[in-house]
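Q: Just the structure for this:
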Amino acid sequence: MEHFNAASAEDLERTLLACLRSPRWARRVADHRPYPDLDSLLAAADEAAYDLTWADLTEALAAEPLPTLPPDTYSAAHTALNAAHAAYEARFGHVFVICLDGLSPSEVLDHLLEAIRSRLTNDPEEERVVAAEELRRLARERLVHALRGAGNCATSRGGAAPGR
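A: Predicted structure coming up:
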């Protein structure tokens, strides 16, 4: 937490935006430093995510990559997932997001396909709530990863974030 609390505004913004591409969220989290511990930081990050408007969420969704499959996944699965993503984006107007925290690589494909199929039955307002929750979960997971990964959140740069 020392490194996070002492990071320059520029480094911290870069780190936070890698967790969730919402400038409003990143500013809110950064503006409440210092944090006494990880739990306090995560609570503040959650609160900032809950307070995002749909415009803020749309901005964050526009920057989200599609969830990826493990490298050894067969090509028919990629085709099925691409079709499911296309149907989702056509219905809701934004990329499908889901937090895959805690899943083993062997569970990812089934979980992704099941989640997309299930969520395609949501009405748009219901799906906004689900997508917002998934973004919050992704931000939380990425923030923990940034803090624990390099041991210094202020210097973590780019690269694929977990849970995509």
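Q: only C-alpha atoms for contact and neighbour calcs from this point on.
A: Will do.
Q: Show me what the longest helix along the chain packs onto, helices and strands only.
A: In the chain, with assignment by DSSP state H, the single longest helix is helix 124-149. When contacts are defined as 3 or more CA pairs under 8 Å, 6 or more residues apart in numbering; DSSP states H and E, helix 124-149 packs onto helix 9-19, helix 38-50.
Q: Next, the second sequence, to be compared with the first:
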Amino acid sequence: MAIPSLPEQTRDTPGSPAPLEHFNTAPAEEIRHTLLTCLHSLRWATRVAAHRPYPNLDSLLAASDEAAYDLTPGDLAEALAAETLPVLPDDAYRAAHMALGAAHAAYETKFGHVFAICLDGVPPSEAADQLLAAIRSRLTNDPEEERVVTAEELRRLARGRLVTSLRGAGNCATSPNAPAPGK
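A: The predicted model follows:
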């Protein structure tokens, strides 16, 4: 197996490359496109793609994190422009949709960009509560504090989406503005 930490369902099948092997050998433009579905920052995608090949998934994720930590305010604005609000489950109460809509509007008014959050590990049944609690909490931040928190959430989103594109599983909210990772 090319990547020891990958789950059973991503093991090599005869005649097909392992996900990381494909990531390492695919044309740069294809990989940049894939990376832009994870985080819409050209600087981040170019940097991660330029450092191929990666010996293992952990090395790729470390490079992804490092590139995300180095994003400038302009890079963050570029990434946030492509983000959209996390989608609530269809069976969420109407009141939850209304409360989140109001909270999102207040957040965008205060900070001038969409609310970004990674919901990895949050069960779908708890997503609405987690989302509402997080947005209310973050509304108390000043703009600089929120820029730092938002950058961290974007880094987590990029990491989760990158893993999703290689493994085919995950629970990070995705942007409907871009094709779902791995599609």
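Q: Stretch 137-155 of the second structure corresponds to what range in the first structure?
A: Aligned by TM-score structural alignment, stretch 137-155 of the second structure corresponds to residues 118-136 of the first structure.
Q: Which strand or helix spans the alignment partner in the first structure of Phe23 of the second structure?
A: Under the alignment (TM-score structural alignment), Phe23 of the second structure pairs with Phe4 of the first structure. In this structure, Phe4 of the first structure sits in helix 2-6 according to DSSP states H and E.
Q: Would you check the span in the first structure matched by stretch 105-119 of the second structure?
A: Using TM-score structural alignment, the residues of the first structure aligned to stretch 105-119 of the second structure are 86-100.
Q: With respect to burial, which of the helices and strands packed on helix 124-149 of the first structure scores highest?
A: Ranked by mean neighbour count, these are led by helix 9-19 with a mean of 20 (mean count of other CA atoms under 10 Å).
Q: Need the residue closest to the centroid of the second structure.
A: The residue lying closest to the centre of the second structure (CA atoms, centre = their mean) is Leu157, at 2.2 Å.
Q: Pretty sure that residue sits against Thr37.
A: No - counting by CA atoms under 8 Å, Leu157 of the second structure does not reach Thr37; the two are 10.4 Å apart.
Q: just to revisit the earlier point, now render the helices and strands packed on helix 124-149 of the first structure as JSON lines, adding distance to Ser118 of the first structure.
A: Converted to JSON lines, these look like this (distance: least, CA to CA, whole Å):
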{"stretch": "helix 9-19", "distance to Ser118 of the first structure": "26"}
{"stretch": "helix 38-50", "distance to Ser118 of the first structure": "23"}
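Q: Out of these, which gets nearest to Asp101 of the first structure?
A: helix 9-19 (13.9 Å; CA to CA).
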